[in-house]
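starting from these lines, generate the structure:
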Amino acid sequence: MISILILISELLHRVLLLSGSGLSPWAIQRDPLAVKRAVAEHTGCHGDLLEDDLAPCLRLKSLDQLLSVKVESPRFLPGFAPFVDGTILLNPSTNVPVTSDGSASSTVATSAGFELADFPERDLMFSLTSTESYLDLSAQDLEFGFNESRRDRILRTYVRNSYYYHLNEIFSTLKNEYTDWERPTQNPLSVRDAALDVLSDGHTAAPLIRIGYLHSLRGGKTFFSIFITKLENGIFQW
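Reported below is the predicted structural model:
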């Protein structure tokens, strides 16, 4: 995680982010107590979920027991993942991002992710592929596509699990912006491609580009690369 730069800044000189960042919805566990509860129930390491440390008990368990723990997570969200603990990962600040000349930026709507990009003395390169949501769909969906009703179900699930507020407005905006209105009819493959674009942009591309933009605002040297992929017979080719 980028935030550990504060603790180990002497060890890192350059940062390379590949297809993800701490702002992606799959990067942070937003309900760590649920994961702790599942681990406790599976391993028998019971105690106060808020106060007790499970680590001493877990160290007594075999590797097979630990690896067999399964955590059911909502679609598009992580199971085991870092979480905001107030020490290594801090709660987001409400401070307005400041540019390298000390002025506040009027082009950044919120300060979300500001802490994750606060390392202007380190060079940053961030990279993407043209499709970052390949694993979000089944092999059948990738090969044959799907209709608009299925696309809407996928998008509603993504919005519901990734956002807290204005869910209907977000869904309607995504549906409108990622529909090719110049097409008289939508075929299954074009609907599939649009859904892949929404998911790629939402959970990977937009958060990662935001990190790069915030880093450059602080005067850091920021570089970007992209790997182009294409889908042939349901299989991505590089």
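
drop to CA atoms for contacts and neighbour counts, all remaining ones
OK.

what secondary structure does residue 85 sit in?
Under DSSP: H, G, I helix; E, B strand; the rest coil, residue 85 falls in the coil class.

can you get me a residue count around the residue nearest to it when sequence neighbours are not counted?
Spatially, and ignoring its direct neighbours in sequence, residue 85 is nearest to residue 91 (8.0 Å; C-alpha to C-alpha, 6 or more residues apart in numbering). Other residues near residue 91 number 12, with proximity taken as other C-alpha atoms under 10 Å.

to check against the first, give me the structure of this:
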Amino acid sequence: MRQRLMVIHGRSSLTLFLVRSSLSFFLSLLFYSLIFIDSFLKGLFHRGIMMSGSALASWALVNDANDVALQVAQAADCVHLVGDRSDSETILNCMRDAPLERIEQAAAKVGRPATFRRFRTTFGPSIDGVVIRGQHLSSPSSSSSGPRKRSEDGRPTYDCLFGVSGFESTFQLSELASEQGLDGVERDLLLRAFVADTYRYHQTEIFLTLVNEYTDWERTTQHPVSIRESTVEALSDGQFVAPAILLGDTLTSPDRNSYFYVIDPAVTQVIVFFL
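Reported below is the predicted structural model:
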């Protein structure tokens, strides 16, 4: 990366990283990665702009990477039981020697719609304890205290601008739902799937709380369009807004500038907050 930057810019460091959506969680991972702290990559960049994404989002990390890897190995016919268990070294050697086409076919089987989780990532980065340390990065659903502030553990912070643009989860609806709205049954299916993919415990209580908090009880009848908007708001808050705010809390430092923005698509207005 340093060599490439030297060729393009004539210098070996970036002043600014600008990323959006899924790439924003990648930049978040760089903030937490020990490779960028303790190695020759230290000082590679100094500022970051993260739009609609965070490594603290439930969809950003794979929490069961070992299970997914085992499923891929089984689909690639690389798991041969010895007694009641399989030797991990044998599995790894088989996966290394397997043709790329077989691995791709196995991965496609694991990631097909029958096993695909709508609001989670099947393939992606995970907390490996080497590049990404678990004590510095954990999702809100798996930690009661949340990630520690970087200023508290002595690790460097960065100037950052981060935020959301409202109704981030619209893309998760079907074309028909986007145009005509949702009924109560469709809303419940979406929210139940989100809760099941995001939380391990108290799923029923969380689902009922979401329905209660994101229902306009002042309306005597719930129109499909209003149900659609409240559902998108709930999904957007859970997958984008809350993780972005939590990320900002971990990155704030007295000696660094942090800004949080909100874009309201209804009025095409940007509101920026200084943290």
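
TM-score of the superposition?
The TM-score (TM-score structural alignment, normalised by the length of the first structure) is 0.77; 216 aligned residues with a C-alpha RMSD of 2.9 Å.

next, the buried residues of the lengthiest helix in the second structure.
Criterion DSSP state H: the longest helix present in the second structure is helix 184-198. Buried residues in helix 184-198 of the second structure, counted by 16 or more other C-alpha atoms under 10 Å: 186-188, 190-192, 194-198.

now, among those, which is nearest to residue 105 of the second structure?
residue 197 (24.5 Å; C-alpha to C-alpha).

what's the match for the closest one in the first structure?
Using TM-score structural alignment, the equivalent of residue 197 of the second structure in the first structure is residue 161.

next up, the contacts around its match.
74-77 (C-alpha atoms under 8 Å, 6 or more residues apart in numbering).

ok, now how distant is it from residue 4 of the first structure?
27 Å (C-alpha to C-alpha, to the nearest Å).

and for the first structure, the residue most distant from the center?
Most distant from the centre of the first structure: residue 184, at 33.8 Å, with distances by C-alpha atoms, centre = their mean.

residue 209 of the first structure matches what in the second structure?
Match for residue 209 of the first structure (TM-score structural alignment): residue 245.

can you confirm its match is in a helix?
Yes - using three-state DSSP, the assignment for residue 245 of the second structure is a helix.

please report how far it lies from residue 124 of the second structure.
22 Å.

what about these two, which has more around it?
residue 245 (17 against 12).

how much space is there between the more buried one and residue 163 of the second structure?
8 Å.

what do you get for residue 130 of the second structure?
The value you get for residue 130 of the second structure to residue 163 of the second structure, if C-alpha to C-alpha is used, is 28 Å.

okay, the two: which has more neighbours?
Between residue 130 of the second structure and residue 163, residue 163 has the larger neighbour count (other C-alpha under 10 Å), namely 26 against 10.

where exactly do the helices run in the second structure?
With DSSP H as the criterion, the second structure has helices spanning 2-9, 22-32, 35-38, 65-75, 88-97, 100-110, 175-180, 184-198, 203-213, 224-236, 242-251.

buried residues in the shortest one?
Of the residues in helix 35-38 of the second structure, those scored as buried under the neighbour-count criterion (16+ other C-alpha under 10 Å) are 36-37.

contacts for it?
For helix 35-38 of the second structure, using C-alpha under 8 Å, 6+ apart, the contacting residues are 30, 41-44, 131, 155-156.

nearest to residue 6 of the second structure, of those?
Nearest member of the contacts of helix 35-38 of the second structure to residue 6 of the second structure, counting by C-alpha to C-alpha, is residue 44, at 11.5 Å.

hang on, that closest one packs against residue 14?
Yes - taking C-alpha atoms under 8 Å as the definition, residue 44 of the second structure is a contact partner of residue 14 at 5.8 Å.

state the distance from residue 160 of the first structure to residue 76 of the first structure.
Per C-alpha to C-alpha, residue 160 of the first structure is found 10 Å from residue 76 of the first structure.

likewise residue 56 of the first structure?
Remark: distance between residue 56 of the first structure and residue 76 of the first structure (C-alpha to C-alpha) = 31 Å.

between the two, which is the more surrounded one?
Legend: neighbour count by other C-alpha under 10 Å for residue 56 of the first structure and residue 76, higher for residue 76 (17 against 10).

what's the counterpart of that one in the second structure?
Match for residue 76 of the first structure (TM-score structural alignment): residue 119.

contacting residues for that match?
58-59, 193-194, 197-198.

now the first structure: which of the residues you listed match?
Compared against the first structure with both residues aligned by TM-score structural alignment, their matches' C-alpha atoms under 8 Å, those retain 58-59, 194, 197-198.

need the residues you listed in TSV (columns: distance to residue 213 of the second structure).
What follows is those, written out as TSV (distance: C-alpha to C-alpha, whole Å):
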residue	distance to residue 213 of the second structure
58	20
59	22
194	15
197	20
198	18
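
returning to that earlier point: how close does the match of residue 197 of the second structure get to residue 29 of the first structure?
Relative to residue 29 of the first structure, and taking C-alpha to C-alpha, residue 161 of the first structure is found at 12 Å.

can you list residues touching both of these two?
residue 77.

any idea how far residue 116 of the first structure is from residue 18 of the first structure?
Distance from residue 116 of the first structure to residue 18 of the first structure, by C-alpha to C-alpha: 15 Å.

which one's more surrounded, those two?
residue 116 (22 against 15).

OK, contacts around that one?
Residues near residue 116 of the first structure by C-alpha under 8 Å, 6+ apart: 2-3, 22, 211.

can you flag the buried ones in those residues?
3, 22, 211.

returning to what we had before: can you redo the helices of the second structure as TSV with distance to residue 265 of the second structure?
TSV is the format used below for the helices of the second structure (distance: least, C-alpha to C-alpha, whole Å):
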stretch	distance to residue 265 of the second structure
helix 2-9	35
helix 22-32	20
helix 35-38	35
helix 65-75	36
helix 88-97	47
helix 100-110	36
helix 175-180	15
helix 184-198	22
helix 203-213	22
helix 224-236	13
helix 242-251	18
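
closest to residue 266 of the second structure out of the ones you listed?
Nearest of the helices of the second structure to residue 266 of the second structure, taken as C-alpha to C-alpha: helix 224-236 at 12.1 Å.

compared with the first structure, how much does the closest one deviate?
Compared with the first structure after fitting, helix 224-236 of the second structure has a mean deviation of 0.3 Å; criterion: mean C-alpha distance after the TM-score superposition for the first structure.

pull up the aligned stretch in the first structure for that helix.
The aligned range for helix 224-236 of the second structure is 188-200, by TM-score structural alignment.

so what's the residue count around residue 78 of the first structure?
18.
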